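# Show me the folded form of this:
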Amino acid sequence: MNWTGPVGSLFMATALATSASAQDNWSYSGSNGPNSWGSISSVCANGSMQSPIIMEGTEAVLLNRLETNYNVSPVDMKNDRRTIRFDYAPGSMLRVGDKTFELTGFHFHTPGEHRVMAQSFPMEIHFDHRAADGTQARVAVLVKEGSANMAAEELWPHLPIEPDQTSRRPDVKINARDFMPHSGTYYRYMGSETHPPCTEGVNWYIFKEPVEFSKEQIAVMNGIMGENARPLQPRNNRMILDALPN
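Okay, the predicted model is just below:
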């Protein structure tokens, strides 16, 4: 059958829209929760480098520092029904050795997705980066209960609390680096996105030192999004590097 011409174009457009809709039909619980993600992408069920995992059995090595050259910027916030996404203005860079990644945004998970040996965390922040060649780097910051986070104090009053709601306050500017710990030591491993399509080949950098958010700040995020953490995945003999200070 010839799929060229108006009819073919309409068919292709409909097929693509249906595919996109199917890939978007997932959640963290219920019938379309993590156990069903394999029906959206086989990688979610059969991949060998899936995330999150437990940080244990690590190998101590000297690694490049994470150079976070982030700008102060307003952020576009969107409640996408699974998390609140904070889209960052172009121009902020993460440098790891001779590789440079641009920060595209960050988002939150409650509870935290990764675990450090037996220790779990009530929240985790993921900073999404992409290099010019498409390579992904994700920096994870583990959150523990403690003092109020001042950067969060700036953003929390403006969070989009309703599904599909967006929020942007040009007068509220932050530096994403303010959500990160002072210590630069981290764990390093190769993994995946922690949501469909669970794309593998993601460079993960997990800061070893957690940051503090108040009990109330964590509760606000959890109250809006609920629990949005993917269950732990098999390590499959992957190497986890423990970056020594350099």
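# going forward, measure contacts between C-alpha atoms and count neighbours the same way
Fine.
# next SSE after the host helix or strand of Thr14?
Using DSSP states H and E, the element containing Thr14 is helix 5-23. Read in the C-terminal direction, the helix or strand following helix 5-23 is helix 42-46, with elements assigned using DSSP H and E.
# Could I get the buried residue list for that following helix?
By neighbour count, with 16 or more other C-alpha atoms under 10 Å as the criterion, the buried positions of helix 42-46 are 43-45.
# Go ahead and name everything in contact with it.
Contacts with helix 42-46, where a contact means C-alpha atoms under 8 Å, 6 or more residues apart in numbering, come from 37-38, 50, 196-200.
# One more: stretch 109-124?
Judged by C-alpha under 8 Å, 6+ apart, the contacts made with stretch 109-124 from elsewhere in the structure are 52-56, 83, 108, 125, 140-145, 218, 221-222, 225-232.
# now the end-to-end length of that stretch.
Stretch 109-124 stretches 5 Å from its first residue to its last (C-alpha to C-alpha, to the nearest Å).
# repeat for stretch 189-207
Taking C-alpha to C-alpha, stretch 189-207 runs 12 Å from one end to the other.
# now stretch 74-82
The first and last residues of stretch 74-82 sit 22 Å apart, counting by C-alpha to C-alpha.
# and what of stretch 129-143?
From its first residue to its last, stretch 129-143 covers 20 Å (C-alpha to C-alpha).
# now swap in stretch 34-47 and tell me
Counting by C-alpha to C-alpha, you get 14 Å between the two ends of stretch 34-47.
# to compare against the first, here's another:
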Amino acid sequence: MASVSAAALTLAACTAPSAPASDPPASTGTASSSTTHWSYDEDGGAAEWAALSPEWSACSTGTPQSPIDLPRDAPSGAGATVLTGAVEIEEADTGLASQVTAEDRGSTVIFSGASYDLLQIHAHTPAEHTVDGVAHAAEIHLVHTDSAGRLLVLALFAEEGARSDEWQPVIDTATAEDGADAIVDIADLLPATASTWTYEGSLTTPPCTEGIRWVVFEQPVTLSPEQVEALDAAHHHNSRGVQPLGDREIVRAVSTVSPGVD
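Next up is the predicted model:
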């Protein structure tokens, strides 16, 4: 997997100022340190990203790009081990996504011998990845990094249904004013079963950096219509369209979620 420096990436925003090197990458949705204007709309939208900055050429010419359409049927392979615990989260809205940063780990993912710690959580409405061509109401990304700055993203689909008390503190904090914070247990946020897709892709916003490991949960979490609306109202339709799969392999695997982060 290509090495992606976490310190070289900054918080996503439509007119994002440069962030300190200590700031975590914003996402799969991460802007470069440039103040170049971009958006999800026609003016500066996805079709124009590569033309807005020479550093963003991968948004057009890259091959292993994200998001993608995920098939129900895929070959079996290695899953991830997710060790969870309590974490303090703090509001860090990027201007294009409702986001919280993790003040301590709260989640550590072990994948292919590497250990990735939680940096931040943010949301997209509607979901960016599709499953057999169908998009869920929302998609939530838990962005992790290893000691070399390489990124792994746990992606959760959200469907409308009953209210989630577990996700409410995250939604409240992510959509609040500056300085809002809360304490949540990451185990409470993840699906009860852990059938996942894994594949190598990219950030889903400029600079569309490649070499990102994705672990996408099949079982969606359930949010109330009001909870989904709160995310959408904060940043309406902040989703990149699906990208060609090319010759990449998508793997289906059982990933393990359990307590384990101190």
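# And the TM-score between these chains?
Here the TM-score of the superposed chains, computed with TM-score structural alignment, normalised by the length of the first structure as the reference length, equals 0.83; 223 aligned residues with a C-alpha RMSD of 2.2 Å.
# Report the buried members of the contacts of stretch 109-124 of the first structure.
Under a neighbour-count criterion of 16+ other C-alpha under 10 Å, the subset of the contacts of stretch 109-124 of the first structure counted as buried comprises 52-56, 83, 108, 125, 140-145, 218, 221-222, 225-230.
# Mind checking which of those residues land in helices?
Using DSSP state H, the subset of those located in helices is 218, 221-222, 225.
# okay if I get those as JSON lines plus distance to Glu212 of the first structure?
Listed next are those as JSON lines, based on distance: C-alpha to C-alpha, whole Å:
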{"residue": "Ile218", "distance to Glu212 of the first structure": "10"}
{"residue": "Met221", "distance to Glu212 of the first structure": "14"}
{"residue": "Asn222", "distance to Glu212 of the first structure": "15"}
{"residue": "Met225", "distance to Glu212 of the first structure": "19"}
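# rewinding a little: restricted to strands, list the contacts of helix 42-46 of the first structure.
Secondary structure from DSSP state E places Glu200 of these in strands.
# if we look at stretch 52-68 of the first structure, which residues are touching it?
Contacts with stretch 52-68 of the first structure, where a contact means C-alpha under 8 Å, 6+ apart, come from 92-97, 113-117, 177, 184-185, 187, 191-192, 194, 230-235, 239-246.
# actually stretch 227-245 of the first structure, sorry about that
Around stretch 227-245 of the first structure, the neighbours that count as contacts under C-alpha under 8 Å, 6+ apart are 28, 34, 48-63, 82-83, 109-114, 184-190, 194-195.
# Burial check on whichever residue in the second structure pairs up with Met77 of the first structure, number of neighbours?
Alignment note: Met77 of the first structure maps to Glu91 in the second structure; criterion TM-score structural alignment. Other residues within reach of Glu91 of the second structure by the criterion other C-alpha atoms under 10 Å amount to 25.
# Also His182 of the first structure?
Here the number of neighbours of His182 of the first structure (other C-alpha under 10 Å) works out to 12.
# Could you do the one 10 residues further on as well?
Ser192 of the first structure has 26 neighbouring residues, counting by other C-alpha under 10 Å.
# Residue in the second structure paired with it?
Ser192 of the first structure maps onto Ser202 in the second structure, with residues paired by TM-score structural alignment.
# can you pull the contacts of its match?
Contacts for Ser202 of the second structure (C-alpha under 8 Å, 6+ apart) come out as 28, 64-67, 208-213.
# picking that back up, how far away is the residue nearest to the match of Met77 of the first structure when sequence neighbours are not counted from Ala114 of the second structure?
The spatially closest residue to Glu91 of the second structure, leaving aside those adjacent along the chain, is Val100, at 4.6 Å (C-alpha to C-alpha, 6 or more residues apart in numbering). In this structure, Val100 of the second structure and Ala114 of the second structure are 24 Å apart, going by C-alpha to C-alpha.
# Which of those two has more residues huddled nearby?
Set side by side, Val100 of the second structure and Ala114 show more neighbours around Val100, with 28 against 12, by other C-alpha under 10 Å.
# Tell me how far the aligned residue in the first structure for that one lies from Leu94 of the first structure.
If you follow Val100 of the second structure across to the first structure using TM-score structural alignment, you land on Phe86. From Phe86 of the first structure across to Leu94 of the first structure, the span is 17 Å (C-alpha to C-alpha).
# List of residues touching stretch 151-170 of the first structure?
Outside stretch 151-170 of the first structure, the residues within contact range by C-alpha under 8 Å, 6+ apart are 74-81, 84, 172, 174, 178-179, 217, 224.
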